[in-house]
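S.K.: Predicted model and sequence follow; I will ask about them next.
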Amino acid sequence: MTTCPYAHDYPFGEAEALEFDPTYARLRAEEPLARIRMPYGAEGRLATRYADVKTVLSDPRFSRAAVVGADVPRAIPEKIDRPDTITNIDPPEHGRVRRLVASAFTARRAEALRPRVREVADGLVDDMLASGSPANLVEAVAMPLPVIVICELLGVPLADRDVFRAGADAALSTSKVPAEERQAAMADLQRYIGSLVADRRARPDGPGDDVLGALISAREEDGDRLSEAELVSLGVAILVAGHETTMNMTSDMVLTLLAKRSRWEALVADPEQVPAAVEEMLRITPLGRHAGLPRIATEDVELEGGTVHAGEAVLVSTIAANRDPEVFDEPEELHLDRGSSSHVAFGFGPHHCLGASLARMELQTALTTLVTRVPTLDRAGEVVWRETALVRGPAELPVRW
């Protein structure tokens, strides 16, 4: 391991499509806690080894709450300024909020939704086939499936999807989108969720039995409940995270499989392999455009890759961690039958993705439906990539059958 005398500019560059920048692998081997400098904010550290990434994500000495208002390294000009957001609070307060919402996103509840998700997926494929080849898979299946599911789960009118899609795009946009545009779209989304909460509270028969209604009614044993700001923040987070990543990952999976026809054919021949294939593609797909949310060390912490000093900001690359040769054999190779779910694509520790079980089920259902209903699916033209999103995925994925 070597120590670089200067900070690396980060992100390293604009990787094409779903390429993985080789700089991550070099740093993981030579500078596992590299100093980085982002477009805005102070310098920080980038953790790239699997063990260190898991420690930073789970050790309470690395604080998310401390980043609020701090000049941490970041891709956009605005500082993080939402202390009431579930991603920006630490235990034990984080545990209080998470407990009030976690029951809606258990593996058992996700599994109970599978028949409905299968029904939605079948209907979308029916419409795509009826419209004829070619089609844009993003608009036909990848986007509407998670949108319909999260709308039904949260209790949001599907007719309003243009409102929250604009807010979602703003929430997950890069600095290429003007700050005023991002802020206006997010403010619109927050007002929208706030109006839904107010309408639900005013219902004479109660707020409803969907997730939004459950959040409004949720109480802990001591009578504690979510504040108005927490309700709006959670509603926004669930609505955005509940469809954006799944939408992009669905398209990315199909692209990955069609890039080597034998992969697609293997799942067509044996759809029972789909769950293992989904896990492997979650591991290897560089879904995020760069590292995740920063944390600040509240004291000096010794990691395998070196020392993080108190006050330093640390970002983690789960993508680099998921390709760590100390953990995964042939980490750069896609093995659809690897069958390991030890990846950290959904994070780790107290902030582990609440919707992981739901996302897994939706991805499995979408892919199973496609390989069984459209076995001859293939690309039909050039892919148009979304260029302003923090999550990598196509805007247009032309397919034929």
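M.R.: Thanks, I have it. Numbering: from 1, shown residues only.

S.K.: okay, CA-based contacts and neighbour counts for the rest of this
M.R.: OK.

S.K.: Excluding sequence neighbours, find me the nearest residue to Gly349.
M.R.: With Cα to Cα, 6 or more residues apart in numbering as the criterion, Gly349 has its nearest non-adjacent residue at 4.2 Å, and that residue is Ser58.

S.K.: Distance-wise, check that neighbour relative to Leu370.
M.R.: In this view, Ser58 and Leu370 are 37 Å apart by Cα to Cα, to the nearest Å.

S.K.: which SS state does the residue most central in space within the chain fall under?
M.R.: Against the mean C-alpha coordinate of the chain, by Cα atoms, centre = their mean, the closest residue is Thr245 at 4.5 Å. Put simply, Thr245 is helix when judged by DSSP: H, G, I helix; E, B strand; the rest coil.

S.K.: take a look at this one as well, against the first:
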Amino acid sequence: MTDPLQDPRFLQDPYPAYARLRDAAPVQRVRTGSDGLHSYLVTGYAEARAAFTDPRLSKDTARFFAGRPSGRELHPAVSQTMLASDPPRHTRLRRLVTKAFTRGSVERLRPYIQEVTDGLLDGWAPGGEADLVEDLAAPLPVTVICQLLGVPEADRAAVRGWSDDLFASGEPARTDAASHALAGYLAWLVAAKRSTPDGSLLHDLVRARDGEDRLTEDELLSLAVLLLVAGHETTTHFIGNAALALLQDPGSLARLLDEPEAFAGALDELLRFDSPVGIATFRYSTEALTLGGTPIPAGVPVLISPGAANRDPVRFAGPDGLDLGRDAGAHLAFGHGIHRCLGAPLARAEGEIALRTLFTRFPRLRLAAPEQEPVRRRTRLMRGLRSLPVTW
């Protein structure tokens, strides 16, 4: 199979391609680059779940690419985050971060998330139009994670721009430049938090310890980058995808409007139906293995697709339909195993508050151009919308 990114239809709707791949084999070798690079793509649910926890599939990208010229100039703080590491380093870093990023802290953030959501929606004029992505789905999680990390309001627009550029698929120079701009800014911010404590998450990370073990400067910077980017990109796409799914399914939306408290229970199915992560971040085989009946040699890239796995009919009956009564708690939108998204509780809180508030305040919300296909972002990793015009 050729690189799916070369086919505009894949970016708009990858699910037919995922289904064809999965029907042929839940794990198979595909071309994933114009330079002839091949990877093993995992599209089956059982196989994806197994791959997420298989210790023979490493996330240590620095080790994989050592001695291999890439032609890229990504800043190490972006290319070598906690996500790109294995135990014991990953275990240590995650433990240090978790101390400053607990479920309790997310619960304490809920009033602030509600306040930000209300403030954004207050700007939606009666009988008007808005871009649901630009006017809610994007600014909400950016504002929350910047507040949590202690990013000054005056800098947040620039931070969002650099983060967006990191996912500019097909534009490596733009991505590399953004990685250096973002890392440079966060290095300055870390120094500012060290000299002027403010109780932010970033300041907590400066102080975080595991016994006598502190984060090094490089580790602190890479964690700051990871939390900032991961703390809003996926949530933006989750809110946008979920809102679109509900707007295209008036029956499901009407049932939620009858019981607004049911929005929290609908999150798992909305995440399963259109996962904000299409293909998870890079892994490679450290030794030969067999997955889903497919032999995988040592030393090759392995890509796991939560988007495909969440539509596997072997695990979810009628997977191409939105069913808010479905028990979808086993979805893989947040990954699985030791690398499961650390920020999942925050993403769920933001998604639930945003969707419930949006549709209860604007019960007659509808797509401004229902006959047009929504414009998707050009990235294989994330599945999200560039814009979503709505009216009411």
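M.R.: Structure's in. What do you need? None of these values were measured; they are calculated from a predicted model.

S.K.: that's a strand at Glu302 of structure 1, yeah?
M.R.: Yes: assessed by three-state DSSP, Glu302 of structure 1 belongs to a strand.

S.K.: just to revisit the earlier point, per the alignment, the residue nearest to the centre of structure 1 pairs with which residue of structure 2?
M.R.: Aligning on TM-score structural alignment places Thr245 of structure 1 opposite Thr234 in structure 2.

S.K.: Val327 of structure 1 too?
M.R.: By TM-score structural alignment, Val327 of structure 1 lines up with Arg315.

S.K.: Now its match. Nearest residue, chain neighbours left out?
M.R.: Closest to Arg315 of structure 2 by Cα to Cα, 6+ apart is Tyr45, at 6.7 Å.

S.K.: Count the residues that sit near that neighbour.
M.R.: Residues within reach of Tyr45 of structure 2, counting by other Cα atoms under 10 Å, total 27.

S.K.: got a list of what the aligned partner of it in structure 1 touches?
M.R.: Under the alignment defined by TM-score structural alignment, Tyr45 of structure 2 corresponds to Tyr50 in structure 1. Shown in contact with Tyr50 of structure 1 (Cα atoms under 8 Å, 6 or more residues apart in numbering): Thr318, Ala320, Ala321, Asn322, Asp324, Val327.

S.K.: one more time with 7 Å
M.R.: Ala321, Asn322, Asp324 (Cα atoms under 7 Å, 6 or more residues apart in numbering).

S.K.: Among these, which lie within helices?
M.R.: Ala321 (DSSP state H).

S.K.: Show me which of Ser58 and Leu370 of structure 1 is the more surrounded one.
M.R.: Leu370 (20 against 17).

S.K.: which residue in structure 2 lines up with that one?
M.R.: Using TM-score structural alignment as the criterion, Leu370 of structure 1 maps onto Leu358 of structure 2.

S.K.: any idea how far His336 of structure 2 is from that match?
M.R.: According to Cα to Cα, Leu358 of structure 2 stands 30 Å off from His336 of structure 2.

S.K.: can you check Ala308 of structure 2 too?
M.R.: Per Cα to Cα, Ala308 of structure 2 is found 15 Å from His336 of structure 2.

S.K.: for Glu261 of structure 2, same thing?
M.R.: 27 Å.

S.K.: hmm, back to that, assign the match of Leu370 of structure 1 to helix, strand or coil.
M.R.: helix.

S.K.: same thing with Pro363 of structure 2?
M.R.: From three-state DSSP, the assignment for Pro363 of structure 2 is coil.

S.K.: got the contact list for it?
M.R.: Going by Cα under 7 Å, 6+ apart, the list of residues near Pro363 of structure 2 is empty.

S.K.: how far away is it from Gly33 of structure 2?
M.R.: Relative to Gly33 of structure 2, Pro363 of structure 2 is positioned 44 Å away (Cα to Cα).

S.K.: What residues of stretch 213-224 of structure 1 count as buried?
M.R.: Gly213, Ala214, Leu215, Ile216, Ser217, Ala218 (16 or more other Cα atoms under 10 Å).
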